[in-house]
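*Asks:* next input, structure requested:
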Amino acid sequence: MAPAAETVLDEVDGEEGAGGAPAGPGSPGRVLRSPAVAGPLAAALLTGVLLCLATRFSRSYPFGPVTRNIVDLGQQYLPFHAYWRSFLLGETHGDAFLNWNSGFGSPFLGDIGTYLSSPFDLLVVLFPADRIELALYVVTAVKITAAGAAAALLLLRLRPGPWPVAAVLGTAYALSGWTFNVGAPVPMWLDGLVAFPLLCLVGEWARAGRRPVLGPLVVALAWTANFYTAYMATVGAAVVLVVRLLTAEETTGARRRLAGALRAARSVLIGIGLAAPLVVVVFLATRAADPTPVTTFAPAAWTDVLARFLPATASLASPALFIGTPALALALTLPFNRAVALRVRAGWSAAIVLVTLSLQWEPTHLLWHAGASPNGIPYRQTFVLCGLSIVGAWFSAARGVPRPAALLAGGALLGTLAWTAGSSADIDSWTYPAFGVAAVLALAAVLLALLGDRGSPPDERAGTASDASADRVHARSATRELPTGAPPAARAWPTAIRPVARVLPVLAVVLLVAAQAGEAVVTGKRIEEQQRAEVAWSPRIGPWHEAVAEETARADSWPRYRTDPGEVPGGNDALLVGGQSPEYYSSLTAEVTSRTLDGLGFGHYAKGRHPVTLDNPVTDALFSIGTRIRSHPTGPVRQDALPRATVSVTTTPVPPLVTVRPPNRPATHPGDSAFARQERLLGAEVYELPAASRAGRTLVARCPAGSQVWFWAPEYRGGATLAGERTVDFEGKPPAVRAPLRALGTVPGSGEVRIELSPEGRTRLPRQPLGCLVRDRLDSAVRQLTATGATEVRATGHTVTAVLPPGSTGTAVLAVPRVSGWRCAAGDAELRPARAHQGLVAVPLDGRANTVTCSFRPPGLKLGGAVGLAALLALIATAAFRGRRQEFTRSARADRSPGKVEG
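*Replies:* Presented below is the predicted three-dimensional model:
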């Protein structure tokens, strides 16, 4: 590299110029031409274009009419980002501590740290409310392009080389199979994709003793954005650092290696400490979350693992290892590329092989996932292996096209891999055609590059015939770009046609880009299409959601009573359309919330972490749901059309949000059925619970004429039909899905209840499946709770204050699940941890206080704040020590200056 370009690279990378003085600023043109800028910019541009093309060819939104909202993308991330936009713009009732819209009042800081704390998520405020799907796509695309840029920057930092190749490999990392198959549908994990190359850069700074302040800040940003994948990225970056300490010639001697490792550990510990105020809250919220069933890890078949290196393969049961045939071929040449030092080849090859094996062994699988085998996708850490493979490809290609022997050996490995994977069920009809075309284009690019090198003058060819000479050249300048490293040709082309030969490397890069780009687009297209065909999906946001949102906003009367928006396509309804609902889907759904609602007859999905609404007048009274919105779709919900529905609004009298239960608990039905639990919480007997007899698929019982028949069978899947009424469907599928309590119809004048069941599979009913609601009894209970309940309720972000009738005794009950973090007091007393009444927040009353105050503080906030403060002090001390050391160094240099006059 020319001296001017060297100076620009120093400026971009933060190096100091000769003699320790800061390098000159340089012109904008010189900065843009420097590899450290051109490579990342090209990678970002290429990544963004290819991602959009893959979306366009799959006909997905925003470049087509088909929904992208598969599984959690539609049920979690889209609703959370819609709420995040409203929150940032001050349009929500809650604050950073509490979300009043979901789960009848749910902790929110943990959800921020899990789903929304990435800096990229702030982009949602730039979009109108009716373009939240576009906002989420842009957030996803920006994260992926940033990952490509960061990877290209890392490669150029690890070893100088041609920036176009670094850009292509950065794009290969950003558009890996993991990104399409796992990261894009779960956007929060994409922060780990960005974090891995950045944390590797932190390791490089620590190894060189540079940037002791910026390093911890990068770690803190990564762990704040998404600590789950940041943990995996940190483990992967540690692997990279170990290999670099053992193989890089700049790091020799045990003392220097130990010092580099200690500096890296300091950066990581301070960085995690800075993120602790959020990380500790998320950690404790995870421990309090509804537990998912224990999962035993089962490794994928090796044929499936090998198949996932190929394009257009999709599966959640095997690691998504596709990085593109050209990139994979380069990585496979590394063990045989003698232009690379033996220890470098051995170190990186061993790291890639060992990490690959670690995906398949349960102890290391648990290590990658912080000790707990996850439900769902078992290979979430695969992006780290994709990154290591890209690094291996770069070390093999940075000095130029590998020698023919290395190319043949790598090609043989690639062919063997493709042939062995042929029996895998993950192979798609597009896999081998895309692989073949990419391989041919990559081979043509290699031939053109070799021909171009043959036409270069001798002084432009590489002189890296041996491992030792290559290392000595690299050690002399860690920032100097080396010439192409192909073997010297016996005879250069004639001078007259050398200008033509110099075009050949450019054509080689074009073919390399075409090969990599074509496979990435095909892979992205096919994965999106396969996912839509095989997994659950939600339609795009459309007129249905807009109609419900308008009616909800018009009816909203919080905190006087709740407005339940009912069910809209996608779930997490209140986050999308407003209101206050039990609907809530989060990895942090508290076990208290889930169990309390389950016991009262609510249903759930996702093994308990997705409670759903219950259209039942008793629970409406219990949770002060005064307005209920009901939707009736006007047609089938489709992937390629906006959903539409007619919307109706019903308002009924309900008790206030804070009610009072008398000291002596009234007698209600015993047992653990949903009906008995509702009555105990209500404090009144409102159901008739008949003894049902069963004859085959028929249930027979007797109830008061005119009462409403409710059927409770949380594990039942099939239909239930009350004589003379329509069939009502139940979708129980334990443990994932719990069917909610549902009304079957009205008891006829004869009082006979006859229910025909049409189960799908085995029929399993609880001991008390039937309850007949007598509406007069419920109306009387509602009037009593209203008369003795709060006369005024005020709610701020995370605090509720209620004024009670004078002399109230017994227990004040706030209609919110009693999750950890609630503190309450009667009158002017000090706030203390709240008590529970049938799972809800409760405060004892002695007749002397006429006010009740309850406030929520996320568990772990104080501990995390203390750790964060200590880390901040450590960072300040590090900066101060660094400043004093630099001042001492400048003084020492001034003392040694020849122009200094003694005396």
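*Asks:* only C-alpha atoms from now on, for both contacts and neighbour counts.
*Replies:* Noted.
*Asks:* mind listing what's buried along stretch 832-849?
*Replies:* Residues of stretch 832-849 classed as buried: 833-845, 849 (neighbour count, 16 or more other C-alpha atoms under 10 Å).
*Asks:* look at the residue most central in space within the chain and give its secondary structure.
*Replies:* With distances taken as C-alpha atoms, centre = their mean, the residue of the chain nearest its centroid is residue 188 (2.5 Å). In three-state terms, and counting by DSSP: H, G, I helix; E, B strand; the rest coil, residue 188 is helix.
*Asks:* now the end-to-end length of stretch 569-580.
*Replies:* Terminal residues of stretch 569-580 lie 17 Å apart, using C-alpha to C-alpha, to the nearest Å.
*Asks:* mind listing what's buried in it?
*Replies:* Residues of stretch 569-580 classed as buried under the neighbour-count rule (16+ other C-alpha under 10 Å) are 569, 570, 571, 572, 573, 574, 575, 576, 577, 578, 579, 580.
*Asks:* helix/strand/coil for the first one?
*Replies:* Read that as residue 569. Assigned state for residue 569: coil (three-state reduction, three-state DSSP).
*Asks:* just give the nearest non-adjacent residue to it, would you?
*Replies:* In space, not counting the residues next to it along the chain, residue 569 is nearest to residue 538; the distance is 6.2 Å by C-alpha to C-alpha, 6 or more residues apart in numbering.
*Asks:* so that neighbour is in contact with residue 70, correct?
*Replies:* Yes: Residue 538 is within contact range of residue 70, at 6.1 Å (criterion: C-alpha atoms under 8 Å).
*Asks:* report the separation between the residue nearest to the centre of the chain and residue 119.
*Replies:* In terms of C-alpha to C-alpha, residue 188 sits 11 Å off from residue 119.
*Asks:* need the next SSE after the helix or strand where residue 516 lies, C-terminal direction.
*Replies:* Secondary structure assigned from DSSP states H and E places residue 516 in helix 504-534. Downstream of helix 504-534, the next assigned helix or strand under DSSP H and E is helix 543-555.
*Asks:* what is the subsequent helix or strand relative to that next one?
*Replies:* Sequence order places strand 562-564 as the next helix or strand after helix 543-555, per DSSP H and E.
*Asks:* contacts for the one helix or strand residue 239 maps to?
*Replies:* Here residue 239 is covered by helix 227-247, with elements defined by DSSP H and E. Residues from elsewhere that reach helix 227-247 (C-alpha atoms under 8 Å, 6 or more residues apart in numbering): 113-114, 189, 191-193, 195-197, 199-200, 203-204, 207, 222-223, 251-252, 257, 260-261, 279, 343-344, 347-348, 351, 368-370, 381, 384, 388.
*Asks:* buried subset of those?
*Replies:* In the contacts of helix 227-247, burial by neighbour count holds for 113-114, 189, 191-193, 195-197, 199-200, 203-204, 207, 222-223, 251, 257, 260-261, 279, 344, 347-348, 351, 368-369, 381, 384, 388, counting by 16+ other C-alpha under 10 Å.
*Asks:* here's the other one to compare against:
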Amino acid sequence: MATPSSRPRTSRWLTGLDGRSRLVRLSRPSRPSSVAGPGGPAGPLLAFAVTVTAFCAAWVARGSFPFGATGRAINDQANQYVPFHRALWDLAHGQAAGDLLFTWRGGFGQQFLSDYYTYLGNPLSWLAVVVPRAHVDLAVFVVTPLTMGLAAAVMTVYLGKLVPGPWWQRGVLGAAYGLCGWALSDASYIPMWLWGLVALPMLGIAVEWCLERRRWPAATVLVALAWLGNFYTAMMATMAACVLLLIRLVVLDLTGRQRLRALGRAAGAAATGILLNLPLLLPSFLSSGAAQPTKAGAFDPVRLEIFLTGMLPATHLWGGRPRLYIASLGMVLAGTFVLNTAVARRTRLVWTVAVVLVAASFQFPPTQYVWHGLAVPNGNPYREAFVFSGMLVIVAWMCLAHRPRPLHLAVTAALMVAAAFVLRHTDDFGGATWYAVLGGGAVSLLALCLLARAERHPRLVPVAAVLMVAVVLGESALAALNADQRRSREGWATPAVTSSGSITRHFEAVRSADGWPAYRTDSGSPQTSYNDALALRAEGPQYYSSYLPAATFEALEPLGYGYKNDGRTIFGADNPVLDAIFAIGARVRPDATGDGWHADRFPAPPLVTLRPTLAFTSPAPADSVYARQENVLGAAVHEVPTPTRTGATWTARCTPGTEAFWYSPDTTGTLRTATGTSLPLEARMTGVVRLGPVPASGEVRATVDSATTGPSVPAHPIGCLDRARLDAAIAHLRATGATRVQPDGHTLKATFPAGSTGTAVIATTATPGWQCSRPTTPFHGLLAVPLTGDTTTITCTYTPKGLLPGLAAGAAALVTLLTACATTLHRNRRTRSTPEPPAGPHGGTQDAADLRSVH
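*Replies:* Here you go, the predicted model:
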């Protein structure tokens, strides 16, 4: 990076004795020790400590678990992340029903590898396996500040590689990055996304190594680590790294050949690092393609004033709006960067244009789609906001390292106050923003002015340091608290409890009824989370994942299971016919007092049953859910009358002693039975519900209180179950079904009596990836294999699509990396055995292998 002659260059390309140009870093004469350099531990440790302290201080102030009774889990943190981490604990401790590729818990058996990569990829998530299972949720919460702190520490190292300077100043700005608005307001409850915050500075370091023509294997490893955590934010961080590389290629004094070689090394490191993750990446990509589709809306950029308000410190805007800010200290320095004449003009111009263009790309639909991997953003459309915050921190550091003038700082601080005044009427502009802009801005300006006078008055340095640390810590804690408080007012973000006496008793009741693989245990309702089967070690249908296959939804929804999120969340249904179809032999229910849980056990067919070769056709009306259930069960067990309607009341007649059920998946309201029981109807979330025993009169009556009762109720909402017929059907399935079922990881083996013919039906959905010892056959969406009497055993193995080619590509990338490492080691040995070159003009040497610094 070129600088005016009045200041020493921080980096330049020097020509060694072999005539080759190399990037050489120049340290300032005043740098006291290696601790001030990029590799010193003090700066990263400071950044880590400030970040973790600020975030946890907001927890304490809010009274959130574990510092109070307020729930900590927000939205999917309760429904997905905590349950998946509990499943990871089970996997690590050998108590999972399945393995890394497949789990039998949830959705009646689903892939697990893509879920692992998406929800558990953050390496710090493995902290959850070293604590007792009862405290996994606390470990999940702790992953957030630890990941933010690690991101701050790595950013501190990266800043030192760009421009050398005092360790504590880098540490403070590293903390400003770890506590950026995106981390505090958008991703603080999403542990896997937070790894993108770490990935950005890691990839920045890899870029610098590629420019220096050093440590290509290490750069490749950093790319691999970035993509190991979560491909979504890793993709955004990689795109940002491309921007950083282009900026550095422009501002550094390089020849065309040197630029091409740097691009080649960077491209090679990126390709190899990503390929190392292909065993995870490719199956996840293919699983996403096979998943139940969602209705993502088109990107609609926010108004300009809202976008700019998102840059003001401690601002939390409603909904999916951008949170682009960093602490006021960083904002003042970033704004002053363009005015700092101590930084070379070309450097200021290129970085300023890059920052502006990156911000503008967030508002332009085509480039916004590029940031999101050519997909319509689902949810918050500004998930790449941390990229902009990272660039702000970088220019803030370059400004601080070149000692900005107090006048320029004051102008920038005044502009920030003016912007806050102009934007004060923006939706949800809160008081915390004024505290940050006025209070934090004033303290930041004071600290920076004291620092500017520190050359003449060294005693001011500790004062400035304390003020800078205090303003980032205090202001960020306020921003985190503000985000928590404002976000909790939105219904989707109401904090949920993930540890309680009731949840513990629920878990114990499920475990007491465990009979896997002889039968499944359903965790019942009310649910603690959408993934109760994973969280409570049950084997029911409850499952919530972005990878829920369309094949699973298409198999379960017609049978009367409720769903949400466009079909990516499946709920349970307390229905004996469905229990028989899916081998459920126990269900947990709350006690009458509501203080505890108990398990009900009942006969169930085995996990693999035998059906006649000739498909069964139900005599019930074909458009009813009861007919669809009977077609899968293979027996007629219902009466399905045609009801009469009087106003909002439906009346039908069934055989006394049978059990009546109701199904109207498009109805929202309240269902009232003849006995006065009220049942909530939540449209597609509500599956088949139990009305109760049919009285001696044979009359079944149900009243629906809903504004849309007419068109929302199907022609045959009522079905009456004959328990004697169902018991006979179950007995037949048990008598003819598999005599032994062995689910082992992602493989299932079933043994039948000799001479068995028909269709062997496995109580799991026929999702892509299953391969059986005999060709499979369609059976109402379930996995089925025809038996012709010449075999007594079938074996089915689940292999995620793309795993084998992913492993092959990953192995090739690993060989490439190991070869590069071996080549580097060999070259280093040869270099050490070569006599030292003659001394340079100043008594030092310009060793061809030493590219790090010249003193």
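*Asks:* where does the TM-score land?
*Replies:* After superposition, the two chains reach a TM-score of 0.91 (TM-score structural alignment, normalised by the length of structure 2), with 807 aligned residues with a C-alpha RMSD of 2.3 Å.
*Asks:* if we can go back for a sec, ok, so of the buried residues of stretch 569-580 of structure 1, who is nearest residue 798 of structure 1?
*Replies:* In terms of C-alpha to C-alpha, no member of these lies closer to residue 798 of structure 1 than residue 580, at 14.4 Å.
*Asks:* was I right to think that closest one contacts residue 574?
*Replies:* Yes: checked against C-alpha under 8 Å, the pair residue 580 of structure 1 and residue 574 is within contact range at 6.1 Å.
*Asks:* any shared contact partners between the two?
*Replies:* Taking C-alpha under 8 Å, 6+ apart as the contact rule, residue 580 of structure 1 and residue 574 both touch 101, 102, 564, 565.
*Asks:* how about the aligned residue in structure 1 for residue 168 of structure 2, secondary structure?
*Replies:* In structure 1, the residue paired with residue 168 of structure 2 according to TM-score structural alignment is residue 164. What three-state DSSP gives for residue 164 of structure 1 is helix.
*Asks:* against residue 383 of structure 1, how distant is residue 164 of structure 1?
*Replies:* 22 Å.
*Asks:* so those two - more neighbours on which side?
*Replies:* Neighbour count, other C-alpha atoms under 10 Å: between residue 164 of structure 1 and residue 383, residue 383 has more, with 32 against 21.
*Asks:* who touches the residue lying closest to the more buried one once chain neighbours are set aside in this structure?
*Replies:* Residue nearest to residue 383 of structure 1 in three dimensions, not counting chain neighbours: residue 178, with 6.0 Å by C-alpha to C-alpha, 6+ apart. With contacts defined as C-alpha under 8 Å, 6+ apart, residue 178 of structure 1 is in contact with 319, 320, 321, 322, 382, 383.
*Asks:* what's the answer for residue 353 of structure 2, then?
*Replies:* In this structure, residue 353 of structure 2 makes contact with no residue, judged by C-alpha under 8 Å, 6+ apart.
*Asks:* identify the residue of structure 1 aligned to it.
*Replies:* Counting by TM-score structural alignment, which is the criterion used here, residue 353 of structure 2 corresponds to residue 350 in structure 1.
*Asks:* so its match: helix, strand or coil?
*Replies:* Here residue 350 of structure 1 is recorded as helix under three-state DSSP.
*Asks:* if I look at it, how far off is residue 474 of structure 1?
*Replies:* Counting by C-alpha to C-alpha, the separation of residue 350 of structure 1 from residue 474 of structure 1 is 22 Å.
*Asks:* and for residue 549 of structure 1?
*Replies:* Shown here: residue 549 of structure 1 relative to residue 474 of structure 1, a distance of 62 Å by C-alpha to C-alpha.
*Asks:* ok, residue 281 of structure 1 next?
*Replies:* 46 Å.
*Asks:* what stretch of structure 1 does stretch 127-138 of structure 2 fall on?
*Replies:* So in structure 1, the equivalent range for stretch 127-138 of structure 2 is 123-134, judged by TM-score structural alignment.
*Asks:* how about stretch 63-80 of structure 2?
*Replies:* Using TM-score structural alignment, the partner range for stretch 63-80 of structure 2 is residues 59-76.
*Asks:* ok, now stretch 467-485 of structure 2?
*Replies:* Counting by TM-score structural alignment, stretch 467-485 of structure 2 falls onto residues 511-529 of structure 1.
*Asks:* the matching stretch vs structure 2 - mean distance after superposition?
*Replies:* Stretch 511-529 of structure 1 differs from its equivalent in structure 2 by a mean of 1.3 Å after superposition (mean C-alpha distance after the TM-score superposition for structure 1).
*Asks:* residues making contact with that stretch?
*Replies:* Outside of stretch 511-529 of structure 1, the residues that reach it under the criterion C-alpha under 8 Å, 6+ apart are 50-51, 53-55, 57-58, 68, 168, 172, 175-177, 180-181, 311-314, 324-327, 430, 434-435, 437-439, 441-442, 444-445.
*Asks:* can you show me the helices along the stretch 151-300 of structure 2?
*Replies:* When assigned using DSSP state H, counting those that start in this stretch, the helices of the stretch 151-300 of structure 2 occupy the ranges 167-178, 181, 191-212, 216-229, 231-251, 256-276, 278-290.
*Asks:* the longest one: how far from the chain's middle?
*Replies:* If you compare the mean C-alpha spot of helix 191-212 of structure 2 with that of the full chain, they lie 18 Å apart, counting by C-alpha atoms, centre = their mean, to the nearest Å.
*Asks:* what do you get for the shortest one?
*Replies:* Taking the mean of its C-alpha atoms, helix 181 of structure 2 sits 18 Å from the chain's own mean (C-alpha atoms, centre = their mean).
*Asks:* the counterpart of residue 601 of structure 2 in structure 1 - nearest residue in space that isn't next to it in sequence?
*Replies:* Residue 601 of structure 2 is assigned residue 651 in structure 1 as its aligned equivalent, the criterion being TM-score structural alignment. Once its chain neighbours are removed from consideration, residue 651 of structure 1 has its nearest residue in residue 627; the separation is 4.3 Å (C-alpha to C-alpha, 6+ apart).
*Asks:* ok, now which ones touch the equivalent of residue 302 of structure 1 over in structure 2?
*Replies:* Residue-level alignment of residue 302 of structure 1 against structure 2, with TM-score structural alignment as criterion, gives residue 304. With contacts defined as C-alpha under 8 Å, 6+ apart, residue 304 of structure 2 has no neighbours.
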